[in-house]
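*Asks:* Just the structure for this:
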Amino acid sequence: MESLTKPSQTTESQRLPDDILFDILSRLPVQNLMQYRCVCKSWQSMISDPQFIKTHLHRSTQSLDTQRLMVTHPSNDHFISLDCKSLHESKRVDSPWKTSYSYAKVLCTCDGLILLCFNYKAFMSPNRNRDNEFVLWNPTIRKHVMFSCPYNYINSGSSMLYGLCFDSSTNGYKVIMLSESFGVYVCVFDLKTLCWKEIRESSFSISCRENGVLVNGALHWIMTSKKCNSSVIVYFDLVEEKFKEVPKPDFGGKNVEFGLVGLRGWLCVYGWMDTTQVDVWAMKEYGKKESWTKWITISAKRGSTFLCYLKPLCLRNTGEVLVEIGNRELAVYDPKECTFKIPLSFWNVHSLTVATYVESLVLLYDDDDTTKVRHRKVNPNRGYRNRLKK
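*Replies:* Down below sits the predicted model:
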């Protein structure tokens, strides 16, 4: 009787070449990749490699199907993640930091990372003065970095503006915080060097309470130019560390209040031309004034009701626009039929906090998912190096 033989193991000649395996894996969803890291050490090493993470991120950001929304839940102890393709496909995401006396708020996103700030409930917090704590969080792989700002004027109030971006010149992420007090103060936190820097800007003043819009690798805000005393679009140059203007659309001589949003990689402006509609302009060639094109018109009337607030959030492959209505409701607008559908209401929310993001592997290669960045007070206008808590 022949003895039983063990199943033959995969030989080197039967293995897929690494470049083909790399290409296949980099097209898969994050949830699958997190499981496939357990297949073998070589797969774990490949999926955790920074170059793989970068390639996977690039492919994710190129597809409209991968976009998701992160919504602050009314209870403030968790978030709701929604698929932009179907608002009914939602899932609960627990907050990375829970206490009985504080709650987290979504500020902005970049490459699958979400910047959160902590708000402390009145008369409940043992650290009432510590209102400058933040978390850089990847909800898909559930890893985060905690840090706090050493500058006392930074807080979570309405006067603060935020932004998160990737600096290609240093190959690292940076958090930008704006505050106005006898001028605009810009606080830059470098996640790679763990360094803070403070910069003062005197040519502009904050005029719009929207956080930074990331387009073309730069963060954009609407500010008031002290030179011409009018609203302008500016971006923060990470290399020269100063604001620079971007030409705005020609509104036909009208004084239009407008906001910024990024759609399909274009810098877009949305504004009320009258009480009946919101127009969306897209800058098809970045930096060129003549490339501004009136792109989408969204009716401000639903049934017999005129809507007082509309903001486009993202664009679907069908051409439909996902919009935020009145800070309490999400809906899909069909430009062809001029109708709203799939409403999702949050009536018990005082002010809806929504941010678009993609699922990514960024932060996967960090060893400690609860890294706490400590700081020490420094003199203004001086950078310093933080230290990681051991």
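
*Asks:* going forward, measure contacts and count neighbours with C-alpha atoms only.
*Replies:* Will do.

*Asks:* how about the nearest residue to residue 351 once chain neighbours are set aside, what does it touch?
*Replies:* The shortest distance from residue 351 to any non-neighbouring residue, by Cα to Cα, 6 or more residues apart in numbering, is to residue 327 (5.3 Å). Residues in contact with residue 327 (Cα atoms under 8 Å, 6 or more residues apart in numbering) are 309, 350-353.

*Asks:* ok, so of those, who is nearest residue 40?
*Replies:* Distance to residue 40, by Cα to Cα, is smallest for residue 353 among these, at 40.3 Å.

*Asks:* How many residues are close by residue 367?
*Replies:* Residue 367: 9 surrounding residues under other Cα atoms under 10 Å.

*Asks:* What helix or strand is it located in?
*Replies:* Assigned by DSSP states H and E, residue 367 falls within no helix or strand.

*Asks:* tell me the SS of residue 59?
*Replies:* helix (DSSP: H, G, I helix; E, B strand; the rest coil).

*Asks:* Among the contacts of residue 327, which one sits closest to residue 117?
*Replies:* Relative to residue 117, and with distances defined as Cα to Cα, the nearest of the contacts of residue 327 is residue 353, at 12.2 Å.

*Asks:* my read: that closest one touches residue 71, true?
*Replies:* Yes: between residue 353 and residue 71 there is a contact under Cα atoms under 8 Å: 5.7 Å.

*Asks:* Mutual contacts of the two, please.
*Replies:* Common neighbours of residue 353 and residue 71 (Cα under 8 Å, 6+ apart) are residue 106.

*Asks:* Separate out the buried members of the contacts of residue 327.
*Replies:* Neighbour counting by 16 or more other Cα atoms under 10 Å classes 352-353 among the contacts of residue 327 as buried.

*Asks:* could the contacts of residue 327 be laid out in JSON lines, adding distance to residue 140 and secondary structure?
*Replies:* Listed next are the contacts of residue 327 as JSON lines, based on distance: Cα to Cα, whole Å; DSSP: H, G, I helix; E, B strand; the rest coil:
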{"residue": "309", "distance to residue 140": "31", "secondary structure": "coil"}
{"residue": "350", "distance to residue 140": "27", "secondary structure": "coil"}
{"residue": "351", "distance to residue 140": "25", "secondary structure": "coil"}
{"residue": "352", "distance to residue 140": "21", "secondary structure": "coil"}
{"residue": "353", "distance to residue 140": "19", "secondary structure": "coil"}
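
*Asks:* Any chance of the contacts of residue 327 in CSV with distance to residue 9 as columns?
*Replies:* CSV is the format used below for those (distance: Cα to Cα, whole Å):
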residue, distance to residue 9
309, 63
350, 60
351, 58
352, 55
353, 52
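
*Asks:* Now for the residue lying closest to residue 70 once chain neighbours are set aside: which residues touch it?
*Replies:* Nearest residue to residue 70, sequence neighbours excluded (Cα to Cα, 6+ apart): residue 81, at 4.7 Å. Listed by Cα under 8 Å, 6+ apart, the contact set of residue 81 reads 68-71, 90-93.

*Asks:* this one next, for a side-by-side:
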Amino acid sequence: MANQGIHLLKLAEERASARKKLEDHKRKLEESLIPYIPNECISQILVRLPLESLTKTRLVCKAWYRIVKSPIFAKDYLERSESSLIFLVPVKRELYFPFFERKIPEKTNAFSVESKLFRLQSVPVLQQPSIDPTSLLHLHFMESRDGMVKTKEYNATCLGRIRACCGGFILVDNKMKRGGLIVLNPVTRELLALPVGTIFPPHCESYGLAYCPSNNQFKLVHLFRDELQYFGCEILTLGDKSWRMVDGPAFGLFGWCGYDPVVAIGAIHWVPFVDHSEYIVSMTANDEKFQQIFLPTGCRTSDRIVEIRGQLGFVCHEEESKQIDVWCLKGLSGEVWRKQYTIPVGGIRGLVPLYFTRISGEMIFRCKFGHLYSYNCSLQSMHKLEIQAEDISRNVCCFPHVNSLLSLKVNDQDMF
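*Replies:* The predicted structure is shown next:
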């Protein structure tokens, strides 16, 4: 009986080995029939895919996954990505009875910033504070294409509001810690909790996130106003464990922190007053010095500074001639403002520039009624955008943004 058992075992092993050899032979035969495509060619194909397709395609095989995860591919994809707007949408609370609320449905594969933060910090489940689902904010982004506006979801939620954006990263409040902040890539869902800096009320502070190419790092600049109206400044290099105090702007240059800063030509730029600003205040990312840059004309409440294909743009209204002038500044080494475009507005009133699309070359405006308009600089035509899905009303706070695959692993030189 023992010999018979050994014989059956050997027979089973031989059959399994033969089956494996046959499967290997079939696999090699199939691979030989598929033409070889260099990784460079595959990369050039993948980099042209829209974001929704790319996130699915990277899971096809390990080779494609490695291509999409590489820093070189992330940089190429960033250069091809179109500008958009990112904003937060609160949960809709639908009442179906005076004393009850309909249960909010949870989406599959939904990403919670706070939940991931707890996991990264190894907070036990029983010690995690409960989160009211009605207080969650959903991350959305807006795309403008062919005269249509589409709002899309990242399928991600957070509790804090957006403070700044740069290179596909967004800065949001960390509601789990007083004064805390989180840097997040909503596409890759990678996040980094930042150390707490100087705490001030939101209306007395401003944040700017900028990339510093000289040392391949991102710097977060925190500007704040004290009780004596002096403005202080501290800087955190992403990856560091503490903030650094630096010299702030000269006394009297700033009046408030209401306008979000703009990053362009290697610096962060602020409009320092609510109305009648004759200049902007800029801080260069490399040497971290503040300077005063005079504008070609005064900045009023409906005027803004924007980033225009790497340059700093100033969009101002000429009320008498019913037109909008767009000025551009190419650098901070003696360059001067030059008028780039003149936009006739006709009877459209109260247009406020939101951002400039770097690929299609369109200036996106929002009027006082919340409607969106697009001016094509090449065709020199203005038209109202048709909004699909959710409306981006005048009360929604939105930031210019670009979807990217950049990594937060600053120590591994993964950013650029």
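
*Asks:* The residue nearest to residue 70 of the first structure pairs with which position in the second structure?
*Replies:* Matched to the second structure by TM-score structural alignment, residue 81 of the first structure sits across from residue 141.

*Asks:* how much space between its match and residue 338 of the second structure?
*Replies:* With distances taken as Cα to Cα, to the nearest Å, residue 141 of the second structure is found 32 Å from residue 338 of the second structure.

*Asks:* so residue 342 of the second structure makes contact with residue 322?
*Replies:* No: the pair residue 342 of the second structure and residue 322 does not pass the contact test of Cα under 8 Å, sitting 10.4 Å apart.

*Asks:* Tell me which of those two has more neighbours.
*Replies:* Counted by other Cα under 10 Å, residue 342 of the second structure and residue 322 do not tie: residue 342 has more neighbours, with 17 against 14.

*Asks:* what residue of the first structure matches up with the more buried one?
*Replies:* Looks like residue 342 of the second structure aligns to residue 296 there (TM-score structural alignment).

*Asks:* I'd like the distance between its match and residue 216 of the first structure.
*Replies:* 21 Å.

*Asks:* go on, residue 319 of the first structure?
*Replies:* 22 Å.

*Asks:* again with residue 272 of the first structure
*Replies:* For residue 272 of the first structure, the distance to residue 216 of the first structure - Cα to Cα - is 25 Å.

*Asks:* And these two? Which one has more around it.
*Replies:* With other Cα under 10 Å as the criterion, residue 272 of the first structure and residue 216 differ in neighbour count, and residue 272 comes out ahead with 19 against 13.

*Asks:* Under the alignment, what does the more buried one map to in the second structure?
*Replies:* That one, residue 272 of the first structure, aligns with residue 317 by TM-score structural alignment.

*Asks:* Is that match in contact with residue 327, as I believe?
*Replies:* No: using Cα under 8 Å, residue 317 of the second structure is not in contact with residue 327; the gap is 11.3 Å.

*Asks:* Next, name the residue at the spatial heart of the second structure.
*Replies:* Nearest to the geometric centre of the second structure sits residue 168, at 3.7 Å (Cα atoms, centre = their mean).

*Asks:* aligned partner of that one in the first structure?
*Replies:* Aligned partner of residue 168 of the second structure by TM-score structural alignment: residue 112.

*Asks:* again with residue 292 of the second structure
*Replies:* So, by TM-score structural alignment, residue 292 of the second structure is matched to residue 245.

*Asks:* Next up, the contacts around that match.
*Replies:* 232-235 are the contacts of residue 245 of the first structure under Cα under 8 Å, 6+ apart.

*Asks:* Work out for me the element residue 46 of the first structure sits within.
*Replies:* Per DSSP H and E: helix 41-48 holds residue 46 of the first structure.

*Asks:* Just give the number of residues close to the corresponding residue of the first structure for residue 352 of the second structure.
*Replies:* Superposed on the first structure with TM-score structural alignment, residue 352 of the second structure falls opposite residue 310. Residues within reach of residue 310 of the first structure, counting by other Cα under 10 Å, total 21.

*Asks:* Would you confirm that residue 310 of the first structure contacts residue 329?
*Replies:* No: counting by Cα under 8 Å, residue 310 of the first structure stays clear of residue 329, with 9.8 Å between them.

*Asks:* re earlier: so what's the match of residue 352 of the second structure closest to, chain neighbours aside?
*Replies:* Residue 310 of the first structure sits nearest to residue 325 (Cα to Cα, 6+ apart), 4.9 Å away.

*Asks:* same deal with residue 25 of the first structure?
*Replies:* Residue 25 of the first structure sits nearest to residue 33 (Cα to Cα, 6+ apart), 7.3 Å away.

*Asks:* Verify the assumption that that neighbour is located in a helix.
*Replies:* Yes: assessed with three-state DSSP, residue 33 of the first structure lies in a helix.

*Asks:* Identify the residue of the second structure aligned to it.
*Replies:* Using TM-score structural alignment, residue 33 of the first structure lines up with residue 54 in the second structure.

*Asks:* Show me the strands in the stretch 101-250 of the second structure, by range?
*Replies:* 111-112, 137-145, 148-158, 162-166, 169-174, 180-185, 190-194, 205-212, 217-225, 231-237, 244-246 (DSSP state E, counting those that start in this stretch).

*Asks:* elements contacting the fourth one?
*Replies:* Going back to what we said before, that points to strand 162-166 of the second structure. strand 169-174, strand 205-212, strand 398-402 (3 or more Cα pairs under 8 Å, 6 or more residues apart in numbering; DSSP states H and E).

*Asks:* What's the average distance for the helix or strand hosting residue 333 of the first structure when superposed on the second structure?
*Replies:* Using DSSP H and E, residue 333 of the first structure falls within strand 329-334. After superposition onto the second structure, strand 329-334 of the first structure sits on average 4.2 Å from its aligned residues (mean Cα distance after the TM-score superposition for the first structure).

*Asks:* Which strands or helices does the helix or strand following that strand pack on?
*Replies:* Remark: after strand 329-334 of the first structure, the chain's next helix or strand is strand 339-345, criterion DSSP H and E. Under the contact definition 3+ Cα pairs under 8 Å, 6+ apart, strand 339-345 of the first structure sits against strand 329-334.

*Asks:* what sits up against the strand it packs on?
*Replies:* 298, 319-325, 339-347, 352.

*Asks:* ChimeraX command for the buried members of those?
*Replies:* Selecting only the buried entries of the contacts of strand 329-334 of the first structure in ChimeraX, with 16+ other Cα under 10 Å as the criterion:
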select :298,320,321,322,323,324,325,339,340,343,352
